[in-house]
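Visitor: Provide a 3D model corresponding to the input given below.
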Amino acid sequence: MKFVAYARELQGTGASRRLRVSGKVPGIVYGAGQPASIELDHNALFHALKKEAFHSSVLEMDLAGKSEKVVLRDVQMHAFKPLVLHVDFQRVDSTTRIHKKVPLHFVNEAESQAVKFDKCLITHVIASVEIECLAEKLPEFLTVDLGGLAKGQSLHIDDIKLDEGVKIITHGKKNPVVATVVPIVEEEIVVAAAPAPAKGKAAKGKK
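Guide: Next up, the predicted model:
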């Protein structure tokens, strides 16, 4: 994915506030040289951030007519407004090793024995994982094939197929569960018995 950035000359809180008022977003690019202060068009960035690939791909940034490869590192959003306050990027090249969260795409769930024949549900325990790899090997997402699951089974991190040089970071957890088969529990409808009619009239209280 490509995007355009512009050199930002003025620094400080006041300058950043004026940028936001004018429809721009302040940002910074660091790594592989001196950090560079940048500004981006807010609307273009806001729509780009809605795309999954913008968060988990190597991006091509056009800055002052020069193309640089970067990855998105941090985004600061307004607490309740749809407003981007600041954005950070990291320069990368063919030798840069990075840690990055990437989403999981689940496939073949409906075709699995668990769903098709065992009439179970498959619960997605996690939606993304942190990986370590060279920047040029960064996958946009990892595919998780659920087609082999049956009743009583689970799929773990070690079951995910990875390209050479890509490693999933589990932070000390041994082979965490990614998805698990859950039987459908049919709810029992309990009909409450109607109260028996009272015999005679209720006793009147003493005057």
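Visitor: hey, let's count contacts and neighbours off CA atoms from now on
Guide: OK.
Visitor: hang on, residue 136 packs against residue 71?
Guide: No: using C-alpha atoms under 8 Å, residue 136 is not in contact with residue 71; the gap is 10.7 Å.
Visitor: who has more neighbours, these two?
Guide: More neighbours surround residue 71 than the other of residue 136 and residue 71, with 23 against 16 (other C-alpha atoms under 10 Å).
Visitor: the more buried one should be in a strand, yeah?
Guide: Yes: remark: residue 71 belongs to a strand, assigned using DSSP: H, G, I helix; E, B strand; the rest coil.
Visitor: burial check on residue 66, number of neighbours?
Guide: Other residues lying near residue 66 total 8 when counted by other C-alpha under 10 Å.
Visitor: check residue 106 too.
Guide: Around residue 106 there are 15 residues (other C-alpha under 10 Å).
Visitor: OK, contacts around it?
Guide: 143-146 (C-alpha atoms under 8 Å, 6 or more residues apart in numbering).
Visitor: and for comparison, fold this next one:
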Amino acid sequence: MSGEFTLNAETRTDLGKGASRRLRRLENRVLGIVYGGKNKPAPVTVAMNEIIKLAENEAFFTSLVDLSIDGKAQQVVVKDMQRHPAKNTIMHVDFLRVSAKTKLTMQVPLHFINEDTCHGVKIEGGTISHALNDIEVSCLPKDLPEYIEVDMAELKVGENIHLSDLALPEGVESVALSHGADHDLLVSAVNVTKGGGDEEEAAADEGEAEAEGEEESGEE
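Guide: Here you go, the predicted structure:
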């Protein structure tokens, strides 16, 4: 299975701190490491402009990448990306080699749909809260999903969605659920709006009326 993304890399032979600074600042390269499988970890560099462009696409982080190292291609996935804390520039990337027959574990983003038409929001005036924005899954490389949809349309106030409620693609397993039912984490919920609701408003109006009546009696 070919990767949706392609990226060129070069083997890094000089591993000193001075060389790292030179590669980043003068040659505009991003440092990286390729690991996994039977081969040893391989230090590499990639062009800053190339990986910045790819990183703008969310799917880059959950897709197979055809990484060409010195002209030799291999398939990898992005396991980690470190950014500068202040400048937000990419500092380092970890690539994991993948095998068609070996399952991999990845964080996959959740896409919440139909929030604007959610019953608990549109009809009952509730608000949606998200406990998770991504989940950890295990699957073969060919089954790796770009994202997982969470349909909020039918949810009412007081109801919620857990990991076990998600419709995972065939061949994809939740890592948390594989540890047992007590790991069925909350994903999203529709809550009562604080300070809202007809009953609360009626109680507030009644309280204001009583207060006004007491003030008038005091003036007399």
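Visitor: returning to that earlier point: tell me which of the contacts of residue 106 of the first structure are still there in the second structure?
Guide: Mapping these onto the second structure (both residues aligned by TM-score structural alignment, their matches' C-alpha atoms under 8 Å) leaves 143-146 still in contact.
Visitor: re the thing from before, if any of the contacts of residue 106 of the first structure are buried, give me the PyMOL selection for them.
Guide: PyMOL command restricting these to the buried ones, with burial defined by 16 or more other C-alpha atoms under 10 Å:
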select buried, resi 144+145+146
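Visitor: turn the contacts of residue 106 of the first structure into a markdown table, including distance to residue 176 of the first structure and secondary structure.
Guide: Compiled in a markdown table, the contacts of residue 106 of the first structure are given as follows (distance: C-alpha to C-alpha, whole Å; DSSP: H, G, I helix; E, B strand; the rest coil):
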| residue | distance to residue 176 of the first structure | secondary structure |
| --- | --- | --- |
| 143 | 16 | strand |
| 144 | 14 | strand |
| 145 | 16 | strand |
| 146 | 16 | coil |
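Visitor: so in the second structure, which helix runs the longest?
Guide: When the second structure is parsed with DSSP state H, its longest helix is helix 198-219.
Visitor: before we move on, what about the first structure?
Guide: Using DSSP H, we find that the single longest helix of the first structure is helix 13-21.
Visitor: okay, buried residues for that one please.
Guide: Burial within helix 13-21 of the first structure, assessed by neighbour count using 16+ other C-alpha under 10 Å, is assigned to 16, 19-20.
Visitor: mean per-residue distance, the very next helix or strand once past that helix versus the second structure.
Guide: With elements assigned by DSSP states H and E, the helix or strand that comes after helix 13-21 of the first structure is strand 24-30. By mean C-alpha distance after the TM-score superposition for the first structure, the fitted strand 24-30 of the first structure averages 1.2 Å away from its aligned residues in the second structure.
Visitor: shared neighbours of residue 136 and residue 71 of the first structure, anything?
Guide: Here residue 136 of the first structure and residue 71 share the contacting residues residue 58, scored by C-alpha under 8 Å, 6+ apart.
Visitor: what does residue 60 of the second structure correspond to in the first structure?
Guide: Matched by TM-score structural alignment, residue 60 of the second structure corresponds to residue 54 in the first structure.
Visitor: for that match, give its distance to residue 108 of the first structure.
Guide: Residue 54 of the first structure sits 25 Å away from residue 108 of the first structure, going by C-alpha to C-alpha, to the nearest Å.
Visitor: how about residue 158 of the first structure?
Guide: Distance from residue 158 of the first structure to residue 108 of the first structure, by C-alpha to C-alpha: 18 Å.
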